[in-house]
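Student: Fold the following.
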Amino acid sequence: MEKAAIIVIDMQYDFVGEEAVIPCKSDPSLIENNKKLLAYARTNGIPVIYTQEIHRKNHVDFGRELDRSEPIHCVEGTRGVEILEELKPEPTDYVIQKRRYSAFFQTDLQVLLKGLGVNTIILTGAATDVCVRATATDAQQHDFYVIVPKECVAGTSQKQHEAALEHIDYVLGRVVGMDELMVG
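Tutor: Below you'll find the model as predicted:
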């Protein structure tokens, strides 16, 4: 993982936990698994980048997101937009705010990754079948290697989660066990 970075996708209150408006289903150890992987990354000098979905209070920037009965979520100034307290970014981490599913779409993520000398991204977070997969697709299209540790992601349903992991592993990158990443 010499040229890797971890991208923690949308681990926000509107997606994870009891108060989530779009609850992502996962193993109960999702947060602990992410904490363990992030500690490993920071100890080994691997950059950590967070994404934070955020929308304006007047909803003008949701685009097509609300077309399929998706509830209003991640509105600026609400608790739902905040990154989970247990996974708060540290001062050495980076935070990319985004208004669409992919962390690459109209953000400076690609510039940051190139500046850090990264060619491999490790995606964790929520939702496997929405923002994680959209980011994986764009990453692969921008010639980054993609790795998803299956214990560190959550989907909008178990069925969608598994389908997204299968799709990512088939064409976009590799789905691996967390322990496979934390070797050496």
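
Student: Please count neighbours and contacts with C-alpha atoms only from this point.
Tutor: Will do.

Student: you'd agree residue 132 is in a helix?
Tutor: Yes: assignment of residue 132 by DSSP: H, G, I helix; E, B strand; the rest coil places it within a helix.

Student: this one as well, want them side by side:
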Amino acid sequence: MIDMINTYDHEDAELLVPAAERAVPVLAELIGRARSSDVPVIYANDNFGLWRSHHGELVDTALSRPRAGLVEPICPADDSLFVVKTRHSNFYDTPMAYLLWQLGAGTVVLTGQVTEQCVLYSALDAHIRHLHVTVPRDAVASIHPHLEAAALEMMERNMDARIVQAEEVDFRGTRWPVSEGTPHEPGGRS
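Tutor: From the prediction side, this is the model:
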């Protein structure tokens, strides 16, 4: 889940909030299904420029702001995995690739905000690491709907991403393994 631990006190927040309000109930349901199927839920979140911050502080800060209702239903559980990021992609200067390799992940389901920015760039970085990408269109939020449509089309056409409704994501009985012979070990073969 990308950048959903958010204070919503940034530029363009008022344009983002309506899309986030639509996505949060879908995300809460999707997270619940993933957890009940023992599929790891990884939160990847901006650090809001707070370079000494950690995930607990980010969550506490978001929960103390007026838009806490957009964070409460999707808060990380105590055993949730959390990667603090500083730029648009979940992979840029983070341990995300190594974490996914350790988990044996071959597929990622990208959710969160902003579709036309962080979700798009994370999808590209996942694709070039030979990961299969699924994006539930109702579990992402955008600032500009026309750019979201273009981003989803780009992910589908250029990155072979599966663009689906959240209800189509089936976690049951799936280990989400790496495909046989897929070389995406961090720092290794590609």
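
Student: Got a TM-score for the two of them?
Tutor: In this superposition the chains share a TM-score of 0.77, using TM-score structural alignment, normalised by the length of structure 1; 158 aligned residues with a CA RMSD of 2.6 Å.

Student: How much space separates the counterpart of residue 133 of structure 1 in structure 2 from residue 33 of structure 2?
Tutor: Residue correspondence to structure 2 (TM-score structural alignment): residue 133 of structure 1 is matched to residue 120. As judged by CA to CA, to the nearest Å, residue 120 of structure 2 and residue 33 of structure 2 stand 24 Å apart.

Student: Who has more neighbours out of the two?
Tutor: residue 120 (24 against 17; other CA atoms under 10 Å).

Student: Nearest spatial neighbour of the more buried one, chain-adjacent residues omitted?
Tutor: residue 151 (6.1 Å; CA to CA, 6 or more residues apart in numbering).

Student: Now check structure 1 for the residue matching that neighbour.
Tutor: Counting by TM-score structural alignment, residue 151 of structure 2 corresponds to residue 164 in structure 1.

Student: same thing with residue 168 of structure 2?
Tutor: In structure 1, residue 168 of structure 2 lands on residue 180 (TM-score structural alignment).

Student: Check which helix or strand that match maps to.
Tutor: helix 178-181 (DSSP states H and E).

Student: Now that helix on structure 2. Mean distance?
Tutor: Once fitted to structure 2, helix 178-181 of structure 1 is off its aligned match by 1.2 Å on average (mean CA distance after the TM-score superposition for structure 1).

Student: still on that earlier bit, the residue nearest to residue 120 of structure 2: what's it in contact with?
Tutor: 115, 116, 120 (CA atoms under 8 Å, 6 or more residues apart in numbering).

Student: so where's the longest helix in structure 1?
Tutor: helix 30-43 (DSSP state H).

Student: Which positions in it come out as buried?
Tutor: 30, 31, 33, 34, 35, 37, 38, 41 (16 or more other CA atoms under 10 Å).

Student: residue range for it in structure 2?
Tutor: Counting by TM-score structural alignment, helix 30-43 of structure 1 falls onto residues 23-36 of structure 2.

Student: quick revisit: centre of the chain versus the longest helix of structure 1, how much separation?
Tutor: Counting by CA atoms, centre = their mean, to the nearest Å, helix 30-43 of structure 1 is centred 14 Å from the centre of its parent chain.

Student: once aligned to structure 2, how far is whatever helix or strand comes next after that helix on average?
Tutor: Counting by DSSP H and E, the next helix or strand C-terminal to helix 30-43 of structure 1 is strand 48-53. Following the fit onto structure 2, the mean deviation recorded for strand 48-53 of structure 1 is 0.5 Å by mean CA distance after the TM-score superposition for structure 1.

Student: quick one on the thing from earlier: burial count for the match of residue 168 of structure 2?
Tutor: 9.

Student: For residue 115 of structure 1, see how far away residue 14 of structure 1 is.
Tutor: 31 Å.

Student: do residue 160 of structure 1 as well
Tutor: When residue 160 of structure 1 is compared with residue 115 of structure 1 (using CA to CA), they lie 34 Å apart.

Student: So for those two, which sits in the more crowded spot?
Tutor: residue 160 (17 against 9).

Student: Please name the nearest non-neighbouring residue to the more buried one.
Tutor: Residue 160 of structure 1 sits nearest to residue 129 (CA to CA, 6+ apart), 5.8 Å away.

Student: List the residues that contact the one you found.
Tutor: Residues in contact with residue 129 of structure 1 (CA under 8 Å, 6+ apart) are 155, 156, 160, 161, 163, 164, 165.

Student: Could you look up the SS state of the fifth one?
Tutor: The assignment at residue 163 of structure 1 comes out as helix when based on three-state DSSP.

Student: separation between the closest residue in space to it that isn't next to it in sequence and residue 88 of structure 1?
Tutor: The shortest distance from residue 163 of structure 1 to any residue other than its chain neighbours is 7.6 Å, reached at residue 129 (CA to CA, 6+ apart). According to CA to CA, residue 129 of structure 1 stands 23 Å off from residue 88 of structure 1.

Student: same deal with residue 114 of structure 1?
Tutor: For residue 114 of structure 1, the distance to residue 88 of structure 1 - CA to CA - is 24 Å.

Student: Same question for residue 132 of structure 1.
Tutor: Taking CA to CA, one finds residue 132 of structure 1 at 19 Å from residue 88 of structure 1.
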